[in-house]
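Peer 1: I need the structure of the sequence given here:
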Amino acid sequence: MSNKGMIIRECEHLNSARRVLEGRIDCDMFFRSICGDLLITGMEAGNKEMVLSLVRACMEKRDVSTIVLTSHQELAALIQQDQNRRKSGAVRVSWPAEKNYHPFYGMSAQQMLRFVCMTAEEMGYSSMAGQVMIYAAAVLNIVSTEYPVSLPAVVKLLEEDDDFISELALQQGLSNVIADNIRANHEAGIVFRRLLERLEEIFENIYVTGSDTKYNLQSGCKEKLDGMVIYASSGSQRIFNAYLKEEIFQTLKDVPKIRILLDEMEFADENDELMRYIMQLKRQGRIELIVISQNVKESMKGNADLDFANVVLFQHGTPAATEEISKALFGTYQYHKPMPNAVKPPALLFTFQRAVNWQIQSEERLRVRSEDLSARPGIFGRQSDYLAVKTTANNNIYFIHTADFLKNTGYGLTVV
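Peer 2: Here you go, the predicted model:
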């Protein structure tokens, strides 16, 4: 064998460490087959039918309750329609068309007071926070003697004036101090009512004022619902996400594990409470996390932990964005290629002929480059774009036709 042939074969052997193959599978079978955390990122992550297929696969497992937090009303509508059509499983959807959520139900008075304080800061009432908290604590004491603490229960009581509320406290056998705190803080009471109005606005996409459904994530998991879907977009995303963090914390007191699906979830900033808490739970193995985003680094404010057992990488808006995320997900490898090296052969006679000696040259490359996912030329024109997937089954990465993956072809994952 020539020197060139030997070098080419050696390069092929060394490049096999890349472990990239072509495969074929549709999204329905893929979502039913995998287990563990999943990340889907790229432009096609916005395909609602694909996300519906994923949600359906999660709920059909019936191993743990699935909580879907989405910023897309279209997805909430599709899940609701799918549930009505299939009439199987127990799924609850909370969105503007069905406002069935019960904020703060099952939480403690101290937890609710924290959000009163956060809302006061947001609305510029920090100077009155001390008086407002005294008044609010007294009201929550009164509510808790008869009902579980919740937003609608507190709002209902505050429809009455302070004299009625303080008299009620005495009738319930509470301390005179509580009644005095109500009567002596009339101005704080006015501010507290404004803060509760603001809290109701924060939940207005999933909650109707005064509703007493007794349904939230905690109660849904206790009832062993297959899925709970929340349209998680709010006028104050910071407070809303902090509330969801508390809800998940309370929920995990009653159940050992849940599945959380974040569909283009909006986070307030890089210090968002919900984002940091969910990533902590993922590392602890207390949740199975599924993240869907057209650009995961952008949506997670650059703090994304991209260590996911299963990955689907579509093309992003630019090659640079695709390769930045590809490097974080799949890493790099040493690419080897044959290079000619022309030298003058040793000879006694003068000659113009030069021998060509082939040698191996190496460079660092991404395991998945942007050009790998681009449409490729074929006999009948340019072929379909590709996506890259990686699963827990092995360390291989598979290139799959995007059209095949999204059109439910029914193929199993096979190496071609």
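Peer 1: from now on I want contacts and neighbour counts done on CA atoms only, so please keep to that.
Peer 2: Will do.
Peer 1: what's the first helix or strand after whichever strand or helix holds V177?
Peer 2: Assigned by DSSP states H and E, V177 belongs to helix 176-183. Following helix 176-183 in sequence order, the next helix or strand is helix 186-202 (DSSP H and E).
Peer 1: list the helices and strands that next one packs on?
Peer 2: Here helix 186-202 touches helix 109-123, helix 129-144, helix 151-157, going by 3 or more CA pairs under 8 Å, 6 or more residues apart in numbering; DSSP states H and E.
Peer 1: if we can go back for a sec, in the helix holding V177, what's buried?
Peer 2: Using 16 or more other CA atoms under 10 Å as the test for burial, helix 176-183 gives 178-179, 181-183.
Peer 1: if we can go back for a sec, which one of the helices and strands packed on helix 186-202 lies nearest to R194?
Peer 2: Of all those, helix 109-123 sits nearest to R194, with 9.3 Å by CA to CA.
Peer 1: now do the buried residues in that closest one.
Peer 2: Residues of helix 109-123 classed as buried: 109, 112-113, 115-120 (neighbour count, 16+ other CA under 10 Å).
Peer 1: a markdown table for the residues you listed, including distance to V343?
Peer 2: Formatted as a markdown table, the buried residues of helix 109-123 follow (distance: CA to CA, whole Å):
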| residue | distance to V343 |
| --- | --- |
| A109 | 84 |
| M112 | 81 |
| L113 | 82 |
| F115 | 77 |
| V116 | 80 |
| C117 | 79 |
| M118 | 76 |
| T119 | 78 |
| A120 | 80 |
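Peer 1: one more, for comparison:
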Amino acid sequence: MADQDLSRLKIDRSAMAPAPRGRRRWLRYAAIAVVVLAVIGIGARLAGPQAVEVVTVSSAYPSQNYTLLNATGYVVPQRKAALASKAQGRLEWLGVLEGSRVKKDEIIARIESRDVEASLAQARAQVQVAQANLQLQQAELRDAEVNLRRSETLLAPKAISVQQYDADLARYNKARASINNSQASITSAQANARSAEVSVEQTVIRAPFDGVVLIKHANVGDNITPFSAASDTKGAVVTIADMETLEVEADVSESNIARIIVDQPVELLLDALPDLRMAGRVSRIVPTVDRSKATVLVKVRFVDRDPRVLPDMSAKIAFLSKPVPPEDRKALVAVQPAAIAERDGKPVVFQVVDGKARQVPVTKGARVGELVAVQGVKPGDTLVLAPADKLSDGSKVTVAKK
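Peer 2: Okay, the predicted model is just below:
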């Protein structure tokens, strides 16, 4: 029994016999491949993200294909007025605020007018005095005329002396002259009354045209002195503008003015309303050059109007070769051509999301200026510019600093 137990403790070396030569070579290659793959995996984990340049997807309009020249300018009203009065005095009533709409001849403000109203009352009283004097002189003329006719009747039979007749004739002529004097006095008094009425009317400030109040320069209680720069006084009371006459003024370099003609179509983009593109036409070209800037002033009228457009808004003007058709008024999603790559024969872009490049298939469209219209991304997306061939979906990227 002891011998049998000891025999179980022997090592069977027949199982450790060397493997065939071909099998040993295969095992060696497999071990090397495992090591290489491990090294590659470690290298990939240790390698940093790729540095890439990026661009942003934007909105573009097909009208850019018709653009001959771009310029910048400002919205200005063609008809604008600072309202004041010839009268001098204290502002006692103001009926408008900034933004108020006024009609032509509507009363906007009043200046104190008690002194000129008193002058008007005095002038009207002088008219009445002159008219009363005329009535008195007319009565005198009638009496003198009756006496003269009586004297003429009595003179023939020599019932009165020639001296008496001459006195009656002189009285009659004097009465006629007094009538002319009274009539002239009435005319003078009426002229003075009209002058006083004008002075009173000048204390009332009226709107010269339909418009909107842009600026309120004075308040009730301020002294209005339009022809003086005295301390603590105001000149204009309000400034109004006719909003129907808004236009855009742009300074165009004199070297480019030959590319602009009157009635040329333009497209207007206001900085305050970036989603609104309005049609316009060249209204006129001011026939003079600003020597200090070497520019010519071009004025553009609105064809499309919007109530949100206000004076002094900054605007971009695109001078076009032809009007924009309705189908080209809609914005397109566009990118730089260099952002589009090919993978498996199909156009794609690489969108940067959370530090990784995400491959997005797109459909290419027509060119819009220097950009290309695409479908599959939206404005504001960040794309890799000129993606390298080794860039793949999911690659880690970092934005290169310029």
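Peer 1: just the TM-score for the two chains, thanks.
Peer 2: Here the TM-score for the pair of chains, by TM-score structural alignment, normalised by the length of the second structure, is 0.23; 163 aligned residues with a CA RMSD of 7.5 Å.
Peer 1: reformat the buried residues of helix 176-183 of the first structure as a markdown table; add distance to T251 of the first structure.
Peer 2: Formatted as a markdown table, the buried residues of helix 176-183 of the first structure follow (distance: CA to CA, whole Å):
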| residue | distance to T251 of the first structure |
| --- | --- |
| I178 | 31 |
| A179 | 34 |
| N181 | 33 |
| I182 | 33 |
| R183 | 36 |
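Peer 1: Q80 of the first structure: which of those is nearest?
Peer 2: Closest to Q80 of the first structure, out of all of the buried residues of helix 176-183 of the first structure and judged by CA to CA, is I182, at 44.2 Å.
Peer 1: so who does the closest one touch?
Peer 2: Applying CA atoms under 8 Å, 6 or more residues apart in numbering, we find I182 of the first structure in contact with 135, 138-139, 162, 165-166, 189.
Peer 1: between the residues you listed, which is closest to K390 of the first structure?
Peer 2: Nearest to K390 of the first structure among the contacts of I182 of the first structure is V139, at 53.7 Å by CA to CA.
Peer 1: quick one: contacts for the closest one?
Peer 2: Taking CA under 8 Å, 6+ apart, we find V139 of the first structure in contact with 154, 165, 182.
Peer 1: need the contact list for the first one.
Peer 2: By CA under 8 Å, 6+ apart, the residues touching V154 of the first structure are 139-140, 143.
Peer 1: could you dump these into TSV with distance to D28 of the first structure added?
Peer 2: Converted to TSV, these look like this (distance: CA to CA, whole Å):
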residue	distance to D28 of the first structure
V139	51
L140	48
V143	48
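Peer 1: from those, which single one is nearest I400 of the first structure?
Peer 2: L140 (56.6 Å).
Peer 1: before we move on, back to that, just the buried members of the contacts of I182 of the first structure?
Peer 2: Listed as buried from the contacts of I182 of the first structure are 135, 138-139, 162, 165-166, 189; burial here means 16+ other CA under 10 Å.
Peer 1: just give me the longest helix of the second structure.
Peer 2: In the second structure, with assignment by DSSP state H, the single longest helix is helix 114-155.
Peer 1: quick one: buried residues of the host helix or strand of A242 of the first structure?
Peer 2: Take DSSP H and E as the rule and A242 of the first structure turns out to sit in helix 237-251. Under the neighbour-count criterion of 16+ other CA under 10 Å, helix 237-251 of the first structure has 237-248, 250-251 buried.
Peer 1: got it, and stretch 110-125 of the second structure?
Peer 2: Buried residues in stretch 110-125 of the second structure, counted by 16+ other CA under 10 Å: 110-113, 116-117, 119-120, 122-124.
Peer 1: kindly reformat those residues as TSV containing distance to I215 of the second structure.
Peer 2: Listed next are those as TSV, based on distance: CA to CA, whole Å:
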residue	distance to I215 of the second structure
R110	17
I111	18
E112	22
S113	24
V116	28
E117	30
S119	33
L120	33
Q122	38
A123	37
R124	38
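Peer 1: name the nearest of these relative to N223 of the second structure.
Peer 2: Relative to N223 of the second structure, the closest of these is I111; by CA to CA it sits at 8.9 Å.
Peer 1: quick check: that closest one vs V368 of the second structure, distance?
Peer 2: 60 Å (CA to CA, to the nearest Å).
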